[in-house]
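Visitor: sequence and predicted structure below; questions after.
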Amino acid sequence: MTMTWRRMGASLLVTVVGTAGLVAAAPGDGATTGAGDGAGGRGGGALVTTWGAADDVAGGTLSDLTVRNVLRTSVGGKDLRIRISNANGDQPLVTDSVYVGRQATGASVLPGSSRRLTFGGSTAVTIPPGAMAISDPLPGAVPALTSLTVSLHVVGTTGVITAHNRAMQHSYKSTSGDHAADESGTAYQTESAAWYFVNAAIVDASQQVETVATLGDSITSSVGTTIDTNRRWPDILAGRYAKLPEPRRLAISNEGISGNRVLGGVAKAGSAGASALARLDKDVLTKPGVRTVLVLEGINDIYAGATTGQLISGYRQLIARVHAAGRCIVGGTLTPMGSSFVYTPEKEAVRQAVNTFIRTSREFDGVADFDAATRDPADPSRLAPAYDGGDGLHPNDAGNQAMGQAPNLDSLRCK
């Protein structure tokens, strides 16, 4: 595959102040950091997003309790920062206690690994509606492919909750009070399938390392995979990069939202999130280090009645805006939907026409052929039986494994 790199500038940087504690591999853990001695803002490194999630809206409110999110790094580095989002909130989000640690099991934290985050030197932060906050850096190494806990005490009662639904990862809500520093999971008596308020984990990594943001819908969120096992196809992709020599590694930020569309939708409780066109800047282009956008989205548009021309026009806008931001964009072919609730012969014709555009137009900087990786050779309109999660639409663990193996690793660097 021949790809053209259109970006001339350096990674997006975020200015932060202050210091906090260290997040590091436990003795004898054997985890690698993915960042050499030269990594760091003053040693030739750059800030990259090692984990990300797209903002949506969770129903209800939260009042004087602690949420404990579990997230998994892709590349390693140092000086961890966490980005907390109130992007979809309708009143200020106030927290006075945020801790990061290494997950042991469930809601419990590896003893001795928990560290307190600060924001401009303060342990408390108030985030206005529509805004975000980035923590001060935690000095020390952050391992690759490691599950971290981010625990946040909510002061007072929230309004609309900014969250990422259908995370395919349990998070936990506590009994009343501040339990952010607790290493035990005893106070965390309620499981949730959403990530609350956190939308990026940022590290200072080797200067060669940047981030691929996977922009998509439930297939990128990997609905249909086994929860708490990190078998999403972007996780498989991250694991492939982790095995490469450091100069060839890339981080992965998963920006899928279940039910999302390229062309339509707004963020509200029970929604499928704002459209890809509406959320591109907030969810992707403002995240540090994003070099490549890998788009796999459009099936929900087809289900909603979008024509081939309308969907291609949407892709062209994504392409133009990503290029204008100095990044590159790779198109993912739409996976089979035969035997699903989406399928009709007319809608299948749109999917095939859209995939032809993605493969042959050369308007994207490259192609990841997820359709070819997952289709049934005996009936290309359908997922291969071994990859079908049961609804004819969402690939299972094996299907996500095949999808994660589909992109060419060097081509996603867009050189």
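Guide: Perfect, I can see it now.
Visitor: C-alpha from now on. contacts and neighbour counts both.
Guide: Noted.
Visitor: what secondary structure does Ser184 sit in?
Guide: In three-state terms, and counting by DSSP: H, G, I helix; E, B strand; the rest coil, Ser184 is coil.
Visitor: settle this for me: it is touching Ala107, isn't it.
Guide: Yes. Between Ser184 and Ala107 a contact is recorded at 7.3 Å, counting by C-alpha atoms under 8 Å.
Visitor: who has more neighbours, those two?
Guide: Neighbour totals were compared for Ser184 and Ala107, and Ala107 leads with 26 against 16 (other C-alpha atoms under 10 Å).
Visitor: next up, a structure to set beside the first:
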Amino acid sequence: MVRRRRNQKGSSIAARCAVVVMAVAGLALSPHAAAAVDQKNPKPTGQPLHEVGTWGASADRTPVTMTEQTVRNIVHTSVGGSGLRISLSNAFGTQPVVFGGAYVGLQQTGAAVVPGTNRQLTFGGSTSVTVPAGAQVLSDPLPGTYAPQQTLAVSLYVRGASGTVTGHNLATQTSYVSSEGDHSAEEDGAAFTTTISRWYWVDSVVVSAPKTVGTVVALGDSITDGLRSTPGANRRWPDVLAGRLLDGPRPKQMGVLNEGISGNRVLADGAGVSVQARFDRDVLAKPGVRTVILMEGINDINGGQATSGDQLIAAYRQLIARAHAEGTCILGATMTPFKGLGSYTDQKEAIRTAANEFIRHSREFDGVVDFDKVTRDPADPQRFLPLYDSGDHLHPSDAGYAAMGDAVNLKALECKR
């Protein structure tokens, strides 16, 4: 029964995106690309396949507009697979956006693409696509198999004016914007004269993988988004988790989508719509999702939206119910310490403690990831262990993020409903 629901979810994405599943002719590949893309063996043989997410970033409204320019988004995948597809979102757009060219290749350095790897994307067989305001599209699959943990350059040429760009405001990764014109097919990076720390329009990368491989969604705020981790180094805790999963045998591997939004809240919109409002789009509609790890609430506490633990607990219960209704497992992750932050008070700490105790002991989640326990200072449990504090007393250091990624019980991700 659960498999049937998941197949329906994958089908609904394709239907909403109005995508015709068509294989496109692959470009000739240089020897440099052979380890990443194998067009001679486009599918694992003898195994039923389904689509899973290998990279994701939650869509949000940005303060940006573009006109007749090309953006080259740099993204780092998790699990490997065949038939790579790119999802583009105009969820917060103020008008339709026209992509006149779209390519994906392997990043060489900066804005440059490894020679021979830049491959044209199509949408229902067309090399251009118009995405209405509020909508998203999914590209046709590219033939061939992509290895795990590839750094991709996703290049999108915007024809005309874009209106408000839908994107992700905290990438912790450098991407690039060109001077005027369509530079999406170019392998060198000379035309990409502006650097950005956001992702524009691309909200997920999807591959086909054996049905033993699923998708994990990390859902949260800036601590999931990786704020104050080393830019470009992929040291967010979901990145650490992705690496651990790839170290295991193939049947235990899972793609990891990072759906954190810096400043996001549970109870109210703010930086991004509330986690309750985006739960369907950022979790349930993603392909192959088996498990979501929820860590959110500290911004509600600091911002005054949560005046008691009961308010957060009621919202958690709603998210649990919605996940379970779709046959999806949901793990609760405790909120990390924040004593030393200027807004810290004993009253706010009491709210965090109450919410964390519910996560730990209620047994309403399908499992618990105790981020609080692994990052706190035993000598002062309301504070980060100094090694794990980035310096602002709210966000972890690289070492803190590594400890969080290592704290996830991989067996708990295999929860079945």
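Guide: Thanks, I have it. Since this is a predicted model, take the numbers as computed values, not measurements.
Visitor: now do the helices in the second structure.
Guide: All helices of the second structure, identified by DSSP state H, fall at 2-17, 222-225, 237-246, 275-279, 298-303, 309-325, 346-361, 371-375, 398-407.
Visitor: quick one: list the elements packing against the third one.
Guide: The one in question is helix 237-246 of the second structure. Contact here means 3 or more C-alpha pairs under 8 Å, 6 or more residues apart in numbering; DSSP states H and E; on that basis helix 237-246 of the second structure packs against strand 254-260, helix 398-407.
Visitor: what residues in the first structure pair up with it?
Guide: Taking TM-score structural alignment as the measure, the first structure aligns residues 233-242 with helix 237-246 of the second structure.
Visitor: same question, the second one
Guide: Helix 222-225 of the second structure falls opposite residues 218-221 of the first structure when the two are matched by TM-score structural alignment.
Visitor: Provide the contact partners of that stretch at residue level.
Guide: Stretch 218-221 of the first structure is contacted by residues 166-168, 214, 232-234, 254-260, 296, 394-395 when judged by C-alpha atoms under 8 Å, 6 or more residues apart in numbering.
Visitor: how far apart are it and its match in the second structure?
Guide: Its aligned residues in the second structure lie a mean 0.2 Å from stretch 218-221 of the first structure after superposition (mean C-alpha distance after the TM-score superposition for the first structure).
Visitor: what residues of that stretch count as buried?
Guide: By neighbour count, with 16 or more other C-alpha atoms under 10 Å as the criterion, the buried positions of stretch 218-221 of the first structure are 218-221.
Visitor: stretch 302-318 of the second structure too?
Guide: Under the neighbour-count criterion of 16+ other C-alpha under 10 Å, stretch 302-318 of the second structure has 302, 305-309, 311-313, 315-316 buried.
Visitor: winner for burial among the helices of the second structure?
Guide: Ranked by mean neighbour count under mean count of other C-alpha atoms under 10 Å, these are led by helix 222-225, which reaches a mean of 24.
Visitor: and Val203 of the first structure, what pairs with it in the second structure?
Guide: In the second structure, the position corresponding to Val203 of the first structure is occupied by Val207, as judged by TM-score structural alignment.
Visitor: Pro42 of the second structure versus that match, what's the distance?
Guide: Counting by C-alpha to C-alpha, to the nearest Å, the separation of Val207 of the second structure from Pro42 of the second structure is 11 Å.
Visitor: between those two, what contacts are shared?
Guide: Listed as contacting both Val207 of the second structure and Pro42 by C-alpha under 8 Å, 6+ apart are 82-83.
Visitor: tell me which of those two has more neighbours.
Guide: Val207 (25 against 17).
Visitor: give the contact list for the more buried one.
Guide: Applying C-alpha under 8 Å, 6+ apart as the definition, the contact partners of Val207 of the second structure turn out to be 51-54, 80-85.
Visitor: which ones among the residues you listed lie within strands?
Guide: Of the contacts of Val207 of the second structure, the ones assigned to strands by DSSP state E are 51-54, 81-85.
Visitor: looking at those, which is nearest Leu138 of the second structure?
Guide: The nearest member of these to Leu138 of the second structure, counting by C-alpha to C-alpha, is Arg85 at 6.6 Å.
Visitor: residue in the first structure paired with that closest one?
Guide: So, by TM-score structural alignment, Arg85 of the second structure is matched to Arg81.
Visitor: which residues touch that match?
Guide: By C-alpha under 8 Å, 6+ apart, Arg81 of the first structure lies in contact with 134-138, 201-203.
Visitor: please tabulate these in JSON lines, including the columns distance to Tyr172 of the first structure.
Guide: Formatted as JSON lines, the entries for those read as follows, by distance: C-alpha to C-alpha, whole Å:
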{"residue": "Ile134", "distance to Tyr172 of the first structure": "22"}
{"residue": "Ser135", "distance to Tyr172 of the first structure": "21"}
{"residue": "Asp136", "distance to Tyr172 of the first structure": "24"}
{"residue": "Pro137", "distance to Tyr172 of the first structure": "24"}
{"residue": "Leu138", "distance to Tyr172 of the first structure": "23"}
{"residue": "Ala201", "distance to Tyr172 of the first structure": "18"}
{"residue": "Ile202", "distance to Tyr172 of the first structure": "22"}
{"residue": "Val203", "distance to Tyr172 of the first structure": "24"}
